[in-house]
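Colleague: with the sequence up front, the predicted model follows.
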Amino acid sequence: MPVVVVTDSAASLPADVVTELGIEVVPLHVLVGDREIREGVDAIDIDYGSDSVSTSAASPGELREIYSAALDRSGGDGVVAVHLSRRLSATWEAGRQAVDDMGTDARVRIVDSLGAGMGTGMPALAAARLAHGGAVLDEVYERAVDAANNAQTFLLVNRTEQLRRGGRLSSAAAFFGSELVTKPLLHLVGGKLELREKVRTRSRAYARLVAAAVDAAGRRPAAVAVQHLGAPEAADAVAAQLREQVPDIADFYVAELGPTLGVHLGIGALGVVVLPGGCS
């Protein structure tokens, strides 16, 4: 049986891709008051600007159950679990604890994607495609690690207040002057969210986002994903520019961000993920 790839719901992988490649998706949690909602499983209707909304990682028990089922499905060939950056979520640490509890003799490998959204999804997708082709556990694990190390994630948000309040934004990204007159362009560095630059206008911010993604893609085939929260027109405009300016696109995705990321990024967030070399 093929090695099974597991990821979490924050990876934002398209449902048809998940089904085709047999990827197991662990639901993360959105907390609304005293309600706990499973992303991708339960219906979610939330106010992204509310202080009463927060998120939580999957528990070691939840992960252990899913890893065990995935290991059984693989016929013992193994599991590669690709999770949201450990700098942004406790899910990776919960996964490590789950594996320790299972005592599976290293047949379950945990990968820190160093990313979020499709920054997690692309390494999981690259690993799953290799597994689907019959690769062994070590090969699938190494492919996931390689993709995680090479994927680049860029984000535009309207305000950084929610990110800083939740501890997701590096203290090095402290702003000088008012955010009201700047548009922060952020990027993930070693799994940590940091300020890349401040731009004065929205149109200039979109241009800088596109330029950063084009530069990251280089001249090789690249997988590209555009993600947004409540900004479909902006996402479509950025996607159109990337299709024109990235010379060789191997995979292209446009999708809305899930609620566990949306709670921290806020309405209007727009991001681009680039994986040079693609997901194959």
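Modeller: Great, that's in hand.

Colleague: switch to C-alpha atoms for all contacts and neighbour counts from now on
Modeller: Fine.

Colleague: assign a three-state SS to the closest residue to Gln162 other than its chain neighbours, would you?
Modeller: Take Gln162 and drop its neighbours on the chain: the residue closest to it by C-alpha to C-alpha, 6 or more residues apart in numbering is His264, 5.3 Å away. Recorded secondary structure, His264: helix (DSSP: H, G, I helix; E, B strand; the rest coil).

Colleague: can you tell me how far Gly177 sits from Gly134?
Modeller: Using C-alpha to C-alpha, to the nearest Å, we find Gly177 at a distance of 54 Å from Gly134.

Colleague: what of Thr104?
Modeller: In this structure, Thr104 and Gly134 are 21 Å apart, going by C-alpha to C-alpha.

Colleague: cool, and Ala231?
Modeller: Counting by C-alpha to C-alpha, the gap between Ala231 and Gly134 amounts to 39 Å.

Colleague: likewise for Ala81?
Modeller: Using C-alpha to C-alpha, one gets 17 Å for the distance from Ala81 to Gly134.

Colleague: ditto for Asp47
Modeller: Counting by C-alpha to C-alpha, the gap between Asp47 and Gly134 amounts to 44 Å.

Colleague: ok, now Asn158?
Modeller: For Asn158, the distance to Gly134 under the criterion C-alpha to C-alpha works out to 44 Å.

Colleague: who's more crowded, those two?
Modeller: Counting neighbours by other C-alpha atoms under 10 Å for Asn158 and for Gly134 shows that Asn158 has the greater number, 18 against 14.

Colleague: sec struct for that one, please.
Modeller: coil.

Colleague: where along the stretch 151-280 of the chain do the strands fall?
Modeller: Chain-ordered strands for the stretch 151-280 of the chain, with DSSP state E, counting those that start in this stretch as the definition, fall at 152-156, 183-189, 192-199, 222-228, 249-256, 270-276.

Colleague: here comes the other one, which I'd like you to weigh against the first:
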Amino acid sequence: MSEYEIYIDASVDVPADVLNDGNVHIVPMHYTADGAERVMERPLNDDEMKAYYDEMRAGVVMKTSQITPFHYEEAFRDDIEAGKGIIYLSLSSGLSNTYTSALTARNTILDEHPDAKIEIVDTLGATGGMGLLLILAVRNREKGMSLEENAAFLRDHALDVVFWFVVDDLSFLRRGGRISAASAIAGTMLNIKPILKITDEGTLTGVSKQRGIAKALKYMASLYEKSHEQTIADDVIICHADDIERAEKIRDMILDINPNAKTRITSLSPIIGAHTGPGMTCICYLGNRNIV
């Protein structure tokens, strides 16, 4: 029995075997489909993810909601009362209030159990980048790293996780307030594919505009070549919103650049996919996220 348990929320994108083999706990997240509430408690399989993005293509409006402090208390309580410590990896504080809610829950639990060990780690990232930190957290625990040491390691290396996204349908960025309606219309007419990244503050920002998906994927591969580092780990997580062909293309480009890369392809969860829409492709790895 481990000294501590590792938790992460349902916005993470990582192959299911990482969660199962690492004995990782998922904090459920809620979203709605045209107002009907759904709960995501586990990674969805390929068929479920295809159905989800087909709904979006058909015009179903997906919206996400925050995890409340109460839900965190409920998620953590059993392990705390069993005398176990907890590391929780949170979706970026720059994208969501989940980190703040988790801290509030931690303080409430500590009022009741002053000796409890709970470390809340702001990943300053999302999707597959959270998955990379999760992989490192599990490896560190297997090596015997203590709860406090592991949490400190994860915080120290959160900004070493690099994210590049290409979005296929600009209407979803417009709906989320990321770009104006005029920009969305013009970009769609010109087949513009924006490239985005997550900043050091954990927020989303644009870095380039490429005409067509082929150029966009090639550009992301060039960014990988310039910025990846193998010092900590050589893992790469590629996330896609129901477009496995694009994911495989960027994987092959990455392997041409670095044959030693440990690439994993996974679907983009409904939680993040609600904001990016179908066709989004993302690569996450360790390196320099400020190369551009």
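Modeller: Okay, I see it. Note that the structure is predicted; figures quoted are calculated from it, not measured.

Colleague: now the TM-score, please.
Modeller: Structural agreement between the overlaid chains, expressed as a TM-score with TM-score structural alignment, normalised by the length of structure 1, amounts to 0.87; 271 aligned residues with a C-alpha RMSD of 2.5 Å.

Colleague: in space, what's closest to Leu154 of structure 2 - neighbours in sequence excluded?
Modeller: When the adjacent residues along the chain are set aside, Leu154 of structure 2 lies closest to Leu133, with 6.7 Å between them (C-alpha to C-alpha, 6+ apart).

Colleague: map the one you found onto structure 1.
Modeller: Under the alignment (TM-score structural alignment), Leu133 of structure 2 pairs with Pro123 of structure 1.

Colleague: got it, and Gly206 of structure 2?
Modeller: Aligned by TM-score structural alignment, Gly206 of structure 2 pairs with Leu195 of structure 1.

Colleague: doesn't Phe176 make contact with its match?
Modeller: No. When contacts are counted by C-alpha atoms under 8 Å, Leu195 of structure 1 is not listed as touching Phe176 (11.9 Å).

Colleague: neighbours of the corresponding residue of structure 2 for Arg107 of structure 1, how many?
Modeller: Taking TM-score structural alignment as the alignment basis, one finds that Arg107 of structure 1 is matched in structure 2 by Lys117. Other residues within reach of Lys117 of structure 2, judged by other C-alpha under 10 Å, total 18.

Colleague: from Asp236 of structure 1, how far off is the aligned partner of Gly176 of structure 2 in structure 1?
Modeller: Aligned counterpart of Gly176 of structure 2 in structure 1: Gly166 (TM-score structural alignment). Per C-alpha to C-alpha, Gly166 of structure 1 is found 29 Å from Asp236 of structure 1.

Colleague: ok, the two, which is more surrounded?
Modeller: Asp236 (16 against 13).

Colleague: leaving aside the residues adjacent along the chain, what's closest to the alignment partner in structure 2 of that one?
Modeller: Taking TM-score structural alignment for the superposition, Asp236 of structure 1 sits opposite Glu248 in structure 2. The spatially closest residue to Glu248 of structure 2, leaving aside those adjacent along the chain, is Ile265, at 7.8 Å (C-alpha to C-alpha, 6+ apart).

Colleague: got a list of what that neighbour touches?
Modeller: Under the criterion of C-alpha atoms under 8 Å, 6 or more residues apart in numbering, the contact list for Ile265 of structure 2 reads Pro15, Ile237, Ile238, Cys239, His240, Ala247, Glu248.

Colleague: and those, which are buried?
Modeller: Neighbour-count burial within the contacts of Ile265 of structure 2 applies to Pro15, Ile237, Ile238, Cys239, His240, Ala247; the criterion is 16 or more other C-alpha atoms under 10 Å.

Colleague: need the residues you listed in JSON lines (columns: distance to Thr98 of structure 2).
Modeller: JSON lines is the format used below for these (distance: C-alpha to C-alpha, whole Å):
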{"residue": "Pro15", "distance to Thr98 of structure 2": "22"}
{"residue": "Ile237", "distance to Thr98 of structure 2": "23"}
{"residue": "Ile238", "distance to Thr98 of structure 2": "24"}
{"residue": "Cys239", "distance to Thr98 of structure 2": "22"}
{"residue": "His240", "distance to Thr98 of structure 2": "23"}
{"residue": "Ala247", "distance to Thr98 of structure 2": "28"}
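
Colleague: tell me how far the nearest residue to Ser11 of structure 2 once chain neighbours are set aside lies from Ile87 of structure 2.
Modeller: Nearest residue to Ser11 of structure 2 in three dimensions, chain neighbours excluded: Ile271, at 5.4 Å (C-alpha to C-alpha, 6+ apart). For Ile271 of structure 2, the distance to Ile87 of structure 2 equals 21 Å [C-alpha to C-alpha].

Colleague: now the helices for the stretch 1-150 of structure 2?
Modeller: 16-21, 46-57, 69-81, 98-112, 127-142, 147-157 (DSSP state H, counting those that start in this stretch).

Colleague: fine by me, we can end here.
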